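Dropping the sequence and predicted coords here.
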Amino acid sequence: MIVEEKTAAPATPGAAAASREIGAGDNLCQFVTCRVGHEEFALDVLSVQEINRMVEITRVPKAPFFVEGVINLRGRIIPVLDLRRRFGLPVAERTNESRIVVILVRQRMVGLIVDEVVEVLRIPKSTVEPPPSVGSSAGAEFTQGVGRIGDRLLIVLDLNRLLLPGEQAALDAATRQR
């Protein structure tokens, strides 16, 4: 699968003229978009280090429930989080489209298991709104905002919230035991 970069079409007809005026100096957000369950999530492209096919994951005793385990990535031990578990979604069989997205969060590399990486996308910052205050969609407490692209909604993840401080300490302790 090739991940290609796209610039989103404007959400409204009035935005079409504004979209034509967007230049290199304008406020654009760039995201790697991926699917987890039926939802589409956006990760800040600057946090994404690489995207890998699924590899063997070594389980770690006493790790938080959503930690699948660790992988050896060119000599570095990287913890891997299952976003389905983290978001309270049912476990699903991994497919050829499943990926481990390696991100840098709080100066630590972490892998995120997603069902599919969709694309790299640039959208105007003005199309990203604060998260709604109500609702219980998957990953709502980890949401930084919602991007609107036509009829599509992208849930922009706040990567710093994926691991709460206590969970980070538990993960650190579990991975040090390896």
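Structure received.

use CA for all of it now, contacts and neighbours both
Noted.

List the contacts of the residue nearest the centre of the chain.
Closest to where the C-alpha atoms of the chain average out (CA atoms, centre = their mean) is Leu43, at 4.1 Å. Going by CA atoms under 8 Å, 6 or more residues apart in numbering, Leu43 touches 31-33, 156-157, 159.

let's go with 7 Å and repeat that
Neighbouring residues of Leu43 by CA atoms under 7 Å, 6 or more residues apart in numbering: 31-33, 156-157.

For the host helix or strand of it, which residues meet the burial criterion?
Using DSSP states H and E, Leu43 sits within strand 39-44. Neighbour-count burial for strand 39-44, counted by 16 or more other CA atoms under 10 Å, picks out 40-44.

same deal with stretch 52-61?
So stretch 52-61, judged by 16+ other CA under 10 Å, has buried residues 54, 59-60.

Can you tell me which of these is closest to Val48?
Closest approach to Val48 among the buried residues of stretch 52-61 (CA to CA): Met54, at 16.2 Å.

Excluding chain neighbours, what is closest to the closest one?
Nearest residue to Met54, sequence neighbours excluded (CA to CA, 6 or more residues apart in numbering): Arg99, at 5.4 Å.

Likewise for Glu56?
Ile71 (7.1 Å).

take the one below as the second:
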Amino acid sequence: MQMILFTMNQQYYLISAASVEEVIDTVTITKVPLAYHWIEGLINLRGTVMTVIGLAELIGVTRSKENRNILIMKNDEEKKGLLIEEVVEVVDIEPADIQLTSSDDQDYYAGVISFPDKVANIIDVNHLIF
């Protein structure tokens, strides 16, 4: 399966490429008053207004100093942006290579993949953002 490898605060994460429609450079995000702390705001993407969610705030990790990309996530006809630090590459992962750990308090966490030079956490946030 294809997954998108990206960084946040010097750590590596993977998310399924099947749930990502496209990756865009960060654009101007309009803040929304009284929104949840993990809602970054709204963007206008080719005439469509969509919510942008700060992934770091959503999963409780330290926010990156600079966020360069937004993952446009899709679920049926609904789309939302996911603010991340930077996409590194798209990788092919064999399901047998996923090392699972039981973590009841983190329902977004789907396992770990070891690469020769790094370790990446697999996250599944679709059920959290849609």
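It's in. The structure displayed is predicted, hence computed values, not measured ones.

State the span of the second structure onto which the strand holding Leu43 of the first structure is aligned.
Residues 11-16 of the second structure are matched to strand 39-44 of the first structure when aligned by TM-score structural alignment.

what does stretch 116-127 of the first structure give?
Taking TM-score structural alignment, stretch 116-127 of the first structure hits residues 86-97 over in the second structure.

average offset between the host helix or strand of Met50 of the second structure and the first structure?
Using DSSP H and E, Met50 of the second structure falls within strand 48-54. Its aligned residues in the first structure lie a mean 0.9 Å from strand 48-54 of the second structure after superposition (mean CA distance after the TM-score superposition for the first structure).

Now that strand: buried residues?
Buried, per 16+ other CA under 10 Å, within strand 48-54 of the second structure: 50-54.

Which of these lies at the shortest distance from Thr62 of the second structure?
Gly54 (10.9 Å).

Could you find the counterpart of the residue nearest to Glu56 of the first structure in the second structure?
Checking TM-score structural alignment: Ile71 of the first structure goes with Ile43.

tell me the contacts of that match?
Ile43 of the second structure sits in contact with 28-30, 49-52, where contact means CA under 7 Å, 6+ apart.

burial measure for Ala17 of the second structure, as a count.
A count of neighbours around Ala17 of the second structure, defined by other CA atoms under 10 Å, yields 18.

Quick check: it touching Met1?
No. The criterion here is CA atoms under 7 Å, and Ala17 of the second structure misses it with Met1 at 8.2 Å.

measure the match of stretch 116-127 of the first structure end to end?
From its first residue to its last, stretch 86-97 of the second structure covers 24 Å (CA to CA, to the nearest Å).

Please identify the buried residues of that stretch?
Under 16+ other CA under 10 Å, the buried positions of stretch 86-97 of the second structure are 86-87.

what's next to it, contact-wise?
1-7, 67-69, 113.

tell me how far the helix ranked longest in the first structure is from the chain's mean position?
When the first structure is parsed with DSSP state H, its longest helix is helix 165-176. Centre-to-centre, helix 165-176 of the first structure and its host chain are 20 Å apart (CA atoms, centre = their mean, to the nearest Å).

same question, stretch 33-44 of the first structure
6 Å.

still on that earlier bit, tell me the helices and strands packed up against whichever helix or strand comes after the strand holding Leu43 of the first structure.
Going down the chain from strand 39-44 of the first structure, the next helix or strand is strand 48-53, by DSSP H and E. For strand 48-53 of the first structure, the elements it packs on are strand 99-105, judged by 3 or more CA pairs under 7 Å, 6 or more residues apart in numbering; DSSP states H and E.
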